[in-house]
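Undergrad: Prediction below, plus the sequence it came from.
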Amino acid sequence: MIKINLFYYLIGIVLVIVGSITLVDKKNSKRFTSGIFWLLYGLLFLVGDLIPSYVVGIAVLIMGLLAGFGKVIGVKHREFSYNDRLVRAKQIGAKLFIPALTIPVFVIIGTLVFKNLSIDGKQLIDPKGLTIICVALGCVLATIFACIITREKPQQSMHEMRRLIDTLGWAIVLPQMLAMLGIIFSACGVDKALAHVINDYFNMNWQILAIGLYIFGMAIFTIIMGNAFVAFPIMMGAVGIPSLILHFGFNPALIAAIGMLSGYCGTLMTPMAANFNIIPAALLELKDRNLVIKVQTPSAIMILCANFLFLVIMSYIK
């Protein structure tokens, strides 16, 4: 059976290679600390499930300190000129889109075909991670197609991987770290503590106030933690369930949907959501790394206000 761990090992190998190359790259003024950062990250993918949890925690803390003190940097890689890239793009033409489209197409087909595919009565792919495994297989297939179309050697994919990692920097680690933070918050009972504070300082019998705390609280917690899925159980446990659903009788599906939409508004306004706001700015080589956030913020605020007004209106017709 193909399990998601197989692809974690593949990612780990790639990161260890990148870290090893960085360690010996004399062009990088902080090659030792940068190399250690990527080696630690790669080792967590390779042996994270085999080592004690406190060792993983220590490794994460070391990575955080290295990134926090600016010890993780990339180098400027040699790139083709704009004219050279334009000529190359014209030569390849629309075939450039084949690798990019391979991933979503394979995911759609794979989830339908592999769902019930078995050999000798055994499931070929672990159904628990079917979608993610299909994404990983699609990425491998897309890499093969890219090499065939561009007529480049497979080694070039490693060079491009390192260039992208150097461009994105430590921010590439944020999504994982924030997801882990959400688990820690839930385990520590942050939602119950927040509910206690809210009930002590706010009159939760006032429906409009409860709606406002839920809507804008979802956005604020997402801004802080960078992930709406992390903020959702906290605000749902603190305000959504006890106040809006149980006390005021709102439809749970409505509260959940509007809450997540409000959280996504917070995602649009925070650098903590690195995969949405910082990484695109780095890939597009924007001079202002916060430009994406600045452009998105007005829309996010308007949607938040619309969510608030919508729930207020629904409170009178529910």
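TA: That came in fine, so what should we check first? Numbers count the residues shown, from 1 in each chain.

Undergrad: contacts, neighbours, all on C-alpha from now
TA: Fine.

Undergrad: Touching the strand or helix carrying residue 166 from outside, list them.
TA: Assigned by DSSP states H and E, residue 166 falls within helix 154-168. The contact list for helix 154-168, computed with C-alpha atoms under 8 Å, 6 or more residues apart in numbering, reads 14, 18, 73-75, 77, 143-144, 147, 172, 279, 282-283.

Undergrad: For residue 24, state which of those is nearest.
TA: residue 18 (10.4 Å; C-alpha to C-alpha).

Undergrad: Let me see the contact set for the closest one.
TA: Residue 18 neighbours (C-alpha under 8 Å, 6+ apart): 35, 38-39, 162.

Undergrad: if you set the cut-off to 6 Å instead, what comes out?
TA: residue 162 (C-alpha atoms under 6 Å, 6 or more residues apart in numbering).

Undergrad: got it, and residue 228?
TA: Residue 228 touches 222, 263-264, counting by C-alpha under 6 Å, 6+ apart.

Undergrad: hold the first one in mind and look at this next one:
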Amino acid sequence: MLSIEHFYIVLALFLFFAGGSNLREGRYAHAAFWSMLGVLFATGKLVLTASKAGNPLPSQLAGAAVIVLALLATRMRREHIAEAPEDQRRASALRLGHRLFVPALLIPAITVLIVLFGKYIVIFGTPLFGEGSITLIGLALACVLAALAAVVVTRERPIRAASEGRRLLDTMGWAALLPLVLATLGGVFAASGVGDAVASIVSAVIPADSRVACVLAYGLGMVVFTMIMGNAFAAFPVMTAGIGLPLLIQQHGAEPAILGALGMLTGYCGTLMTPMAANFNLVPAALLELDDPNAVIRVQIATAVPLLAVNLLLMYWLAFK
């Protein structure tokens, strides 16, 4: 039975490989960062089990490790890591042609198939996919299979996949963790009652009986919170609990599905305009070695602002019966 924990172990092994590679090259902060992160992924289930059993020490140690990661991140510097010469890469691309796209296309294809049909796959009376999000398990399995497919297509040694993955990871640096951290932050905000606080502030500031004011507060709030947290998924529970549910849905009768879909899309306008969305905005600039780290954001603002205006109009027009 496959569970997400199996893929966490695979990820931990990859992080240990990245840590060992950096250690051999004398990049000690990088080595410590990836190795400690690998330990966290490898021991996550043990920490959770101990916490449920009433033993807080493993959780406290994990929290201390996160603080150490933050300190190590300040010592990490983006450096060029050698790769194959350009003429060699061009020759390889011409030789492989469109087959190069096969591994990348396998990821969404396999993920969708597992989401749709994974629950029906049973081996000797046992479901193949165990507890946890079937989407996340499917995505993890798809990535592993895509890596194997890349090895077959390129006829490279399997260690090359790990080496290139490690090169990409070190190019991104600590920013590779930002989506995970920011999504977690959204859950923390929602659990700590930030949504209720937002609802109180908004009700005191705007006329709650005005549908237009509530739509603007919800839409612009999604944008602002997304820009702060870098992730619309992190902003969504906070703004929906604070404005969307009590004011727009319960008070003004908005359709939840339409409001939620347009609310998320509105939040993505904030994603286009913030460096906190590192995986979308900072990582491409780093990979392309642009002189201006905010170059991607500057280009995207021209799309984000008109899209925001259209989303607000659609929300007001479509979400209410």
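TA: Yep, it's here. Just so it is clear, the structure is predicted and the values come from calculations on it, not from any experiment.

Undergrad: circling back: after superposing both structures, state the mean offset of the helix holding residue 166 of the first structure relative to the second structure.
TA: Helix 154-168 of the first structure differs from its equivalent in the second structure by a mean of 1.2 Å after superposition (mean C-alpha distance after the TM-score superposition for the first structure).

Undergrad: Okay, the residue in the first structure that residue 28 of the second structure lines up against and residue 26 of the first structure: tell me how far apart.
TA: Matched across to the first structure, residue 28 of the second structure falls on residue 32, judged by TM-score structural alignment. Residue 32 of the first structure is 10 Å from residue 26 of the first structure, where distance means C-alpha to C-alpha, to the nearest Å.

Undergrad: Looking at the two, which one has more neighbours?
TA: residue 32 (18 against 12; other C-alpha atoms under 10 Å).

Undergrad: And the more buried one, how close does it get to residue 72 of the first structure?
TA: Distance of residue 32 of the first structure to residue 72 of the first structure, computed by C-alpha to C-alpha: 9 Å.

Undergrad: Under the alignment, what does residue 308 of the first structure map to in the second structure?
TA: With TM-score structural alignment as the criterion, residue 308 of the first structure matches residue 312.

Undergrad: Let me fix that, I meant to ask about residue 72 of the first structure.
TA: Match for residue 72 of the first structure (TM-score structural alignment): residue 76.

Undergrad: same check, this time on residue 294 of the first structure
TA: With TM-score structural alignment as the criterion, residue 294 of the first structure matches residue 298.

Undergrad: Specify the local secondary structure of its match.
TA: helix (DSSP: H, G, I helix; E, B strand; the rest coil).

Undergrad: Look at it and say how many residues are nearby.
TA: Neighbour number of residue 298 of the second structure under other C-alpha under 10 Å is 15.

Undergrad: swap in the one 3 residues further on?
TA: Residues near residue 301 of the second structure, counting by other C-alpha under 10 Å, number 16.

Undergrad: cool, residue 141 of the second structure as well?
TA: Neighbours of residue 141 of the second structure (other C-alpha under 10 Å): 21.

Undergrad: about what we covered before: mean deviation of the helix or strand containing the match of residue 308 of the first structure from the first structure?
TA: Assigning secondary structure by DSSP H and E places residue 312 of the second structure in helix 295-318. Its aligned residues in the first structure lie a mean 2.0 Å from helix 295-318 of the second structure after superposition (mean C-alpha distance after the TM-score superposition for the first structure).

Undergrad: can you pull the buried residues of that helix?
TA: Residues 296-297, 300-301, 304, 307-309, 311-312, 315-316 are the ones in helix 295-318 of the second structure that count as buried (16 or more other C-alpha atoms under 10 Å).

Undergrad: Give me the nearest residue to the match of residue 308 of the first structure, chain neighbours excluded.
TA: Ranked by C-alpha to C-alpha, 6 or more residues apart in numbering and with sequence neighbours excluded, the top spatial neighbour of residue 312 of the second structure is residue 219, at 6.4 Å.

Undergrad: Mind telling me what that neighbour corresponds to in the first structure?
TA: In the first structure, the residue matched to residue 219 of the second structure (TM-score structural alignment) is residue 215.

Undergrad: Okay, its match and residue 233 of the first structure: tell me how far apart.
TA: For residue 215 of the first structure relative to residue 233 of the first structure (C-alpha to C-alpha), the value is 13 Å.

Undergrad: Between these two, tell me which one has more neighbours.
TA: Comparing residue 215 of the first structure with residue 233 by other C-alpha under 10 Å, the one with more neighbours is residue 215, at 27 against 20.
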